[in-house]
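S.K.: Provided below are the primary sequence and the corresponding predicted coordinates.
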Amino acid sequence: FYLNNEWQDSVFNLTDAGIYTISVEVESCLFSKQFTLEIEDCNIPIYFGNSFSPNDDGINDLFFPQGQDFEGRTLQIFDRWGGLLYQPKEAPFAWDGTFNGQPLNTGVYIMTFTYFNRLNWEEEVVSGEVLLLR
């Protein structure tokens, strides 16, 4: 087949956004199709689950950032009134669903996480809600 009038192998990788024309010749008939390739910014090195169940079964017992290419700075967990429940001084940034050593009730809690993004060399903040299930 042809891509932008240049012969290609059966597999090709496009890495740049733009308008492309692909042409295929079948039994002396030429078929062409033009398409636009858009590249989305995937500069997201980190993600959090939206719930966890700290019941000591070894499955999903901690709430923590996942991914790579980031360096954690601070994790803060708040109750629905804005009271600070958890803020470790250093890594690991993993919350076990307790406050002052006591298990908290099932509910929605607010989190903010400040980290250094190694993909774009910037400090960033992500925030959201987490559901603690007992």
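M.R.: Everything's here; your move.
S.K.: only C-alpha atoms from now on, for both contacts and neighbour counts.
M.R.: OK.
S.K.: if I look at Trp7, how far off is Thr36?
M.R.: According to C-alpha to C-alpha, to the nearest Å, Trp7 and Thr36 sit 19 Å apart.
S.K.: quick one, helices of the chain?
M.R.: With DSSP state H, there are no helices along the chain.
S.K.: which residue is nearest the middle of it?
M.R.: Tyr47 (3.7 Å; C-alpha atoms, centre = their mean).
S.K.: tell me, how many residues neighbour the residue nearest to it when sequence neighbours are not counted?
M.R.: Distance criterion C-alpha to C-alpha, 6 or more residues apart in numbering; nearest residue to Tyr47, sequence neighbours excluded, is Gln66 at 5.4 Å. Neighbours of Gln66 under the rule other C-alpha atoms under 10 Å: 11.
S.K.: ok, now Asn60?
M.R.: 15.
S.K.: put this next to the previous one:
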Amino acid sequence: PGSDFIACEGDDIILTATGAGPGATYIWDNGVLNGVSFTLNVSNQYTVIGTGANGCEGSASITVTGVPNPDALFTSNPNSGVIPLNVDFENLSSDATNYSWNFGNGDSLNYAEPDSPAISSVYNNEGIYPVILTAFNGTCSDTFMMEIAANLYGDPAIFVPNVFSPNQDGANEFFILETENVERLELIILNRWGNVMAVIESLDVGWDGRSQSGNEAKAGIYFYKYNAVGFNGQELSGHGFLTLVR
């Protein structure tokens, strides 16, 4: 059957005996069939008995040493964000001694234990980057992949005040939404009877406390609702009440 050899646990291997001449039969122990693949779970010695057509028998043994497969694994912090995006990685692999990183952005890192370097990479351009870690132990290897999302813009956010006072004193004159990473916005103001007081479709313009006909709205409680779209395409909507003070 040949020389002893090493294989990764969980691999399929084939043991084939020859040499007993035409018409020979070969019987292996441990449930192995000659020339048929099986899964190696643990190290073991395998013995085969060959019987020639003339009835003569011979035997041979081979030892297959099973090596545990590495388990490649890592975490990232963060796994998405706005460029330039600095990402720290933590290697959580087991049963490995050598590591090869491909960060997907042209950067790479290779090292062997006992070295344990700080692992990080910077993503300067927008995109989705596959980060691949390959863990080795001299015989066997395993890979783990995670995607890093480097975004041109962050998620949109809207901050809504709850009171304003359009009384020409130069302070807090407009009901205006504060926005981050918002590309488009529609704001609608309604009175207590559901009548539309204002429709605003600008990020830089707020409600001045007047009706659509230009009349001053009375002090009191009004209802607002908005729909917005961020630069990244994410949609936001919201509603609530505001107080107009005169």
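M.R.: That came in fine, so what should we check first? Everything numeric here is computed off the predicted structure, so don't read it as measured data.
S.K.: show me what the residue nearest to Tyr47 of structure 1 aligns to in structure 2.
M.R.: The alignment partner of Gln66 of structure 1 in structure 2, by TM-score structural alignment, is Glu178.
S.K.: kindly report the same for Glu123 of structure 1.
M.R.: Taking TM-score structural alignment, Glu123 of structure 1 has Glu235 as its aligned residue in structure 2.
S.K.: now do the contacts for the closest residue to that match other than its chain neighbours.
M.R.: Spatially, and ignoring its direct neighbours in sequence, Glu235 of structure 2 is nearest to Val229 (4.5 Å; C-alpha to C-alpha, 6+ apart). Counting by C-alpha atoms under 8 Å, 6 or more residues apart in numbering, Val229 of structure 2 touches Pro156, Val182, Glu183, Arg184, Leu185, Glu235, Leu236.
S.K.: okay, now the first one: neighbour count?
M.R.: Counted by other C-alpha under 10 Å, the residues lying close to Pro156 of structure 2 total 19.
S.K.: same check, this time on the second one
M.R.: By the criterion of other C-alpha under 10 Å, Val182 of structure 2 has 23 neighbours.
S.K.: any idea how far it lies from Glu201 of structure 2?
M.R.: Distance of Val182 of structure 2 to Glu201 of structure 2, given as C-alpha to C-alpha: 12 Å.
S.K.: now do the strands in structure 1.
M.R.: 2-3, 6-7, 18-26, 29-37, 46-47, 51-52, 66-67, 70-78, 84-86, 98-99, 102-103, 107-117, 122-132 (DSSP state E).
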